[in-house]
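*Asks:* Sharing a model that was predicted from the sequence below.
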Amino acid sequence: MANLYWTLVEPYWEVVSIYDGYDVFLAEFKKMPQVSQHLFATHWAQSEIRNGGIDQFFDNSTGVLAKEAVEGFKALGMLETAEILQQSMDILGTPYPQDRDERQERLSELPDPFFFEDVRFWELLDEEADGFHVAANRYASKAIN
């Protein structure tokens, strides 16, 4: 199956909101099985970053799940990908701002801080652990079998 991992994400796709703040997101997210949590967060992160870079991921509502995406990439065996995302989060400060308005304010103060991280992240999405889709499907298959 080309996107086996999606079968573990799809049931939650319309249920878990990334648009209503961190508390709402986290309450809904925690109801998911852990394997689906990891796949949900990494799917969002890789989709958003492939589309417009790390800056776009943080700037949009998707940035609410950055911490969960780091944990998800680790679970998928994509350790360098997780590290780049964590380092990028650290640029925005500690603790990482879960609030979108706060993230946007901090991003506005930084001159394109993620150029090199974007390039490496995109490469890793295709290479590390055989690439995101292979790693996600492999992780999903362990949970299903």
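*Replies:* That came through fine. Residues are numbered from 1 along each chain as shown.
*Asks:* all contacts plus neighbour counts: C-alpha atoms, from now on.
*Replies:* Will do.
*Asks:* Show me what the helix or strand encompassing D126 is packed up against.
*Replies:* Assigned by DSSP states H and E, D126 belongs to helix 115-127. Helices and strands touching helix 115-127, by 3 or more C-alpha pairs under 8 Å, 6 or more residues apart in numbering; DSSP states H and E, are helix 34-59, helix 79-91.
*Asks:* Please convert those to TSV, extending it with mean neighbour count.
*Replies:* Converted to TSV, those look like this (neighbours: other C-alpha atoms under 10 Å):
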stretch	mean neighbour count
helix 34-59	21
helix 79-91	18
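*Asks:* Presented hereafter is structure B, for comparison with structure A:
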Amino acid sequence: MGHRVLGHPWRTGALPRVVCMTSVDVWSLYKTHADDRSLLSPAQRQVMAVCDWRQEVNADGFENYFRAWGGDTAEEALALLPTVLGDDWAKLLREGMDLLGSPYPIDADSRTNRIDQGQFTDALNGLDERFYALEGSTDADARLNDFVRTEAVGEWPPQNRGPERSFFGRLRRQR
């Protein structure tokens, strides 16, 4: 389940408390945790990886996904897809990953080199079409929202603001 932190963190000695929320939106969680996943559980990182995949492919297709850092999380996304969205989704991502060879290149530069050296345009376009068909026939957001509320995912940590940021996100003055 998602949560929000209440309390007065600017007061000395005040401890925030966690309040469970029944209404969780996976894209709000993604916005909060996309940049820093260090505090997330493995299941939570897998949810973020599925969001990476869906966002990048919806924006510019599989080629963009594999060229960008989002493709770094493909194996994590693949681990969760059969459970949450189904085998057709997992098969689609696996086929895309297999185009780039075995083992799957985990960094964007290696994937980009393989794409540039190969002739994948038609195959990647075919994957895009199948992906868009799945997106059109499945309420993936609802399934992911249901999943992030389960005990398997656990409590989501509050937004991680580094020590360089104050409570309201402004940079602290260096003294």
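*Replies:* That came in fine, so what should we check first? This one's a predicted model, so the numbers in the text were calculated from it and none came from an experiment.
*Asks:* hang on, the earlier thing: save the helices and strands packed on helix 115-127 of the first structure as a markdown table, and put in distance to D112 of the first structure too.
*Replies:* Listed next are those as a markdown table, based on distance: least, C-alpha to C-alpha, whole Å:
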| stretch | distance to D112 of the first structure |
| --- | --- |
| helix 34-59 | 8 |
| helix 79-91 | 11 |
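*Asks:* and of those, who's closest to L124 of the first structure?
*Replies:* helix 79-91 (6.2 Å; C-alpha to C-alpha).
*Asks:* which bit of the second structure covers that closest one?
*Replies:* Aligned by TM-score structural alignment, helix 79-91 of the first structure falls on residues 87-99 of the second structure.
*Asks:* Point to the residue nearest the middle of the second structure.
*Replies:* M48 (2.1 Å; C-alpha atoms, centre = their mean).
*Asks:* What does that residue correspond to in the first structure?
*Replies:* Match for M48 of the second structure (TM-score structural alignment): F40.
*Asks:* I'd assumed P11 was in contact with that match.
*Replies:* No: taking contacts as C-alpha atoms under 8 Å, F40 of the first structure lies outside contact range of P11: 10.2 Å.
*Asks:* and V70 of the first structure, what pairs with it in the second structure?
*Replies:* That one, V70 of the first structure, aligns with L78 by TM-score structural alignment.
*Asks:* do you know how far its match is from K31 of the second structure?
*Replies:* 21 Å (C-alpha to C-alpha, to the nearest Å).
*Asks:* what do you get for D128 of the second structure?
*Replies:* 24 Å.
*Asks:* Those two: who's more crowded?
*Replies:* For D128 of the second structure versus K31, neighbours defined as other C-alpha atoms under 10 Å are more numerous around D128 (20 against 11).
*Asks:* Next one: the more buried one from R114 of the second structure, what distance?
*Replies:* Distance from D128 of the second structure to R114 of the second structure, by C-alpha to C-alpha: 18 Å.
*Asks:* Could you list the residues in contact with stretch 97-106 of the first structure?
*Replies:* The contact list for stretch 97-106 of the first structure (C-alpha atoms under 8 Å, 6 or more residues apart in numbering) reads 21-22, 58-61, 63-64, 92.
*Asks:* What is the distance between stretch 123-139 of the first structure and the centre of its chain?
*Replies:* 14 Å (C-alpha atoms, centre = their mean, to the nearest Å).
*Asks:* Run through who's touching that stretch.
*Replies:* Counting by C-alpha under 8 Å, 6+ apart, 3-5, 35, 39, 46, 75-78, 80-81 sit against stretch 123-139 of the first structure.
*Asks:* hmm, try it at 7 Å
*Replies:* With contact meaning C-alpha atoms under 7 Å, 6 or more residues apart in numbering, stretch 123-139 of the first structure is reached by 3-5, 39, 76-78, 81.
*Asks:* thinking again about what came up before, which two of the contacts of stretch 97-106 of the first structure lie the greatest distance from each other?
*Replies:* Applying C-alpha to C-alpha across those, the maximum distance is between G21 and L92, 17.6 Å.
*Asks:* more crowded one of the two?
*Replies:* Neighbour tally, G21 of the first structure and L92, criterion other C-alpha under 10 Å: the higher count belongs to L92, 20 against 14.
*Asks:* ok so, going back, separation between the match of V70 of the first structure and S28 of the second structure?
*Replies:* 22 Å.
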